[in-house]
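*Asks:* sequence and predicted structure, then a few things I'm wondering about:
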Amino acid sequence: MKRAEQVTFGGSGLNRAAHLRGDAAVMAQATAHPSARCLLVWRGKLLLHADGLDRLAWVPIDHPLVTDGPGGESDIPIFLGLDDTGAALFAHDISGWTAKGLDTSTVGAFVDKSEQQHPDLPEGQVFAELRRVMTRLSPRDAELAATAKAVIGWHSTHKFCARCGAASDMVQSGWQRSCPACGGQHFPRTDPVVIMLITHGNDVLMGRSPGWPEGMYSLLAGFVEPGETLEAAVRREVLEEAGIPVGRVGYLASQPWPFPASLMFGCEGEALARDIKIDPVELADAIWVGRSEMMQVFAGDHPTILPARKGAIAHFLLQNWLADTLD
């Protein structure tokens, strides 16, 4: 698919400079350089400029919130890579900040429109939820935000060795955890997920999960199982969730999805039948939607169906299906 990497989080050519992660001397020089910057993350939310919420806000790497501020689950700044001038970029978790006196009631919820201002940061820099702002960010900021959120989120749930249970140490500038007890080495986790544009003639299969907002539909999706190809996962998931057998399957595009740590593989498939039989545990509903009706959905004029979330690969694939640009 020619437009594949135009999807949100689709990649900006960031120089991740992975070869520098294990070089302690080079990393020490990078962190000491006055141009080094750090992106702060708090409870999964990113620091942004409040004016527009369309730019990441950076602090100097020697800012007190980085060097001796309230820590999260990561104990050292995570090296994200180099910007176009060669300056080092980092991310740091400060989830230990309690945000006393601020509204945190929706933090971590499916929809979080709240913003939090840290007293030690300049006015106009706030923490905001990435889902809310992801389509406003530049490709570079989106890639940096997704990387920071995913890696910090992994550290928060993988503090202990999966082999022996001992507390592990962050190494390789945040891209590895090492167990001092048994020598186990652990790396950031990414879960493969297939998301399927299943068509039958001029119709596309849409579903909604239990607990979603009323009217919200999207493409069917599911985790790839061990020993399974992407094509097999597409056929299995659609058959399990909607009772629809699928024939030909093709790959379209991928999207990092740091909620918390998935890689979405966008695929297309041809349905061999139309009769839907949903698994009520997986889906609350599934329907066929025609092109003209989907155009109405995207225009916001449909009486019962809401469009897929902007920024998600489902929205991207459907948009290209409508425009006949899936080549």
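*Replies:* That came in fine, so what should we check first? Residues are numbered from 1 along each chain as shown.

*Asks:* can we go C-alpha only for contacts and neighbour counts from here?
*Replies:* Fine.

*Asks:* could you identify the longest strand within this protein?
*Replies:* strand 246-257 (DSSP state E).

*Asks:* report all helices and strands that that one contacts.
*Replies:* Secondary-structure packing of strand 246-257 (3 or more C-alpha pairs under 8 Å, 6 or more residues apart in numbering; DSSP states H and E): helix 230-242, strand 262-271.

*Asks:* could those go into TSV alongside distance to Met134 and mean neighbour count?
*Replies:* Converted to TSV, these look like this (distance: least, C-alpha to C-alpha, whole Å; neighbours: other C-alpha atoms under 10 Å):
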stretch	distance to Met134	mean neighbour count
helix 230-242	27	21
strand 262-271	16	22
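
*Asks:* need these in TSV (columns: distance to Gly22).
*Replies:* As requested, the helices and strands packed on strand 246-257 are arranged in TSV below (distance: least, C-alpha to C-alpha, whole Å):
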stretch	distance to Gly22
helix 230-242	33
strand 262-271	25
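
*Asks:* mind listing what Thr31 touches?
*Replies:* 61, 88 (C-alpha atoms under 8 Å, 6 or more residues apart in numbering).

*Asks:* okay, pairing it with this:
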Amino acid sequence: MTLTGTGGIDRAAHRRLDEAWLAAAWSHPTTRVFVVSGGQALIEDTGDGCTELVTMPSFDAPVTESHRYFLGVDPEGVAYFALQKDALPGRMDDIARPAGLREAGVLLPERDAELLVHAVALENWQRLHRFCSRCGERTVIAAAGHVRRCPACGAEHYPRTDPAVIMLVTDAHDRALLGRQVHWPEGRFSTLAGFVEPGESIEQAVVREVGEEVGVEVPVEGVAYVGSQPWPFPSSLMLGFTARASSSRIQVDGHEIGEARWFSRDDLRAAFASGEVLPPSGISIAARLVERWYGEPLPRPGR
């Protein structure tokens, strides 16, 4: 599963300032709550081959010294909250285990993954932005966890999202360009990616990043948008593209990319089969971009 934000949760942003509604939702018997701490939450295997987020009724939630975030409502009208705490709660059984998004994202159903993405992104922002950037005063949480207000100067601060582009580049022979970051293990290849700079369009960012990382030229008219993915590691939004190269000579920068290669579909299939190349993580939109070109699902560990 790729994190796409299509789990059916209505974020109900218009309710975030409605304290009476939030209080009623919190006390409703169907409301579900989970704890997030350090980018992790508890997940458990259900015994039928599925994995789910461990949630609890609000009256069982450990609310002492917690920050409470309203995440939204599902199609059945169930409200969801996350509690930020310094540690995950202990369990009397050995079924539940802590997991971050990189593990949980490929195991959880879309709804649970969407809830966890939202909660982890809010938790990270809340932990790192406790003071006003205008006057330095400590800020307070508002809007059910989606705003921090400064009691001294009145400034309001909102969660930050950093746009990043990720692109599958192909050439005139319909080969795909995949690269290995310098800190990745040998054989781990994926699409190229990078952050959008100030004053730059997303198409310009695709052209610049491909040129900087591997020296391949991509005309801006050869860039096409495919889709997006929330990527709270810690606060990015991945914007997926395809791009058609006008040159094929590779010159890696050696700083971010240690190796890059052109692959035909047969090349990549053989490299997967031999173990020479490891596919991109199934949690990432990179896998979706490669599969879109490849024409079939990529192999997964253990298959």
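*Replies:* Okay, I see it. Here the structure is a predicted model, which is why all the values come from computation and not from measurement.

*Asks:* quick one: TM-score?
*Replies:* Overlay of the two chains. TM-score (TM-score structural alignment, normalised by the length of structure 2): 0.90; 292 aligned residues with a C-alpha RMSD of 2.0 Å.

*Asks:* count of neighbours near the residue nearest to Thr170 of structure 2 when sequence neighbours are not counted?
*Replies:* Leaving aside its sequence neighbours, Thr170 of structure 2 sits nearest to Ala176 (C-alpha to C-alpha, 6 or more residues apart in numbering; 4.5 Å). By the criterion of other C-alpha atoms under 10 Å, Ala176 of structure 2 has 23 neighbours.

*Asks:* ok, Ala176 of structure 2 - contacts?
*Replies:* Contacts for Ala176 of structure 2 (C-alpha under 8 Å, 6+ apart) come out as 168-170, 262-264, 293.

*Asks:* can you tell me which of those carry over to structure 1?
*Replies:* Mapping these onto structure 1 (both residues aligned by TM-score structural alignment, their matches' C-alpha atoms under 8 Å) leaves 168-170, 262-264 still in contact.

*Asks:* those: which two are farthest apart?
*Replies:* Farthest pair in those (C-alpha to C-alpha) is Leu168 and Ser264. Separation: 12.9 Å.

*Asks:* looking at these two, which one has more neighbours?
*Replies:* The neighbour count for Leu168 of structure 2 versus Ser264, taken as other C-alpha under 10 Å, is higher for Leu168 (26 against 15).

*Asks:* wait, is that one part of a strand?
*Replies:* Yes - counting by DSSP: H, G, I helix; E, B strand; the rest coil, Leu168 of structure 2 is found in a strand.

*Asks:* from Ala270 of structure 2, how far out is it?
*Replies:* 19 Å (C-alpha to C-alpha, to the nearest Å).

*Asks:* with Glu186 of structure 2 instead?
*Replies:* According to C-alpha to C-alpha, Glu186 of structure 2 stands 17 Å off from Ala270 of structure 2.

*Asks:* same question, Arg244 of structure 2
*Replies:* On the measure of C-alpha to C-alpha, Arg244 of structure 2 and Ala270 of structure 2 end up 24 Å apart.

*Asks:* what about the strands in the stretch 51-200 of structure 2?
*Replies:* In the stretch 51-200 of structure 2, the segments counted as strands under DSSP state E, counting those that start in this stretch are 51-53, 56-57, 67-73, 79-84, 97-100, 140-142, 147-149, 156-157, 162-170, 176-181, 192-195.

*Asks:* out of those strands, which gets nearest to Ile250 of structure 2?
*Replies:* Among these, strand 176-181 comes nearest to Ile250 of structure 2, with 9.4 Å by C-alpha to C-alpha.

*Asks:* what's near enough to touch Glu241 of structure 1?
*Replies:* Taking C-alpha under 8 Å, 6+ apart as the test, what Glu241 of structure 1 contacts is 277-279, 282-283.

*Asks:* please say which position in structure 2 it maps to.
*Replies:* Taking TM-score structural alignment, Glu241 of structure 1 has Glu213 as its aligned residue in structure 2.

*Asks:* try Leu144 of structure 1
*Replies:* Using TM-score structural alignment, the equivalent of Leu144 of structure 1 in structure 2 is Leu115.

*Asks:* how many neighbours does its match have?
*Replies:* For Leu115 of structure 2, the neighbour count with other C-alpha under 10 Å is 21.

*Asks:* hey, where'd the helices end up in structure 1?
*Replies:* When assigned using DSSP state H, the helices of structure 1 occupy the ranges 24-32, 64-67, 130-133, 139-157, 230-242, 291-298, 313-322.
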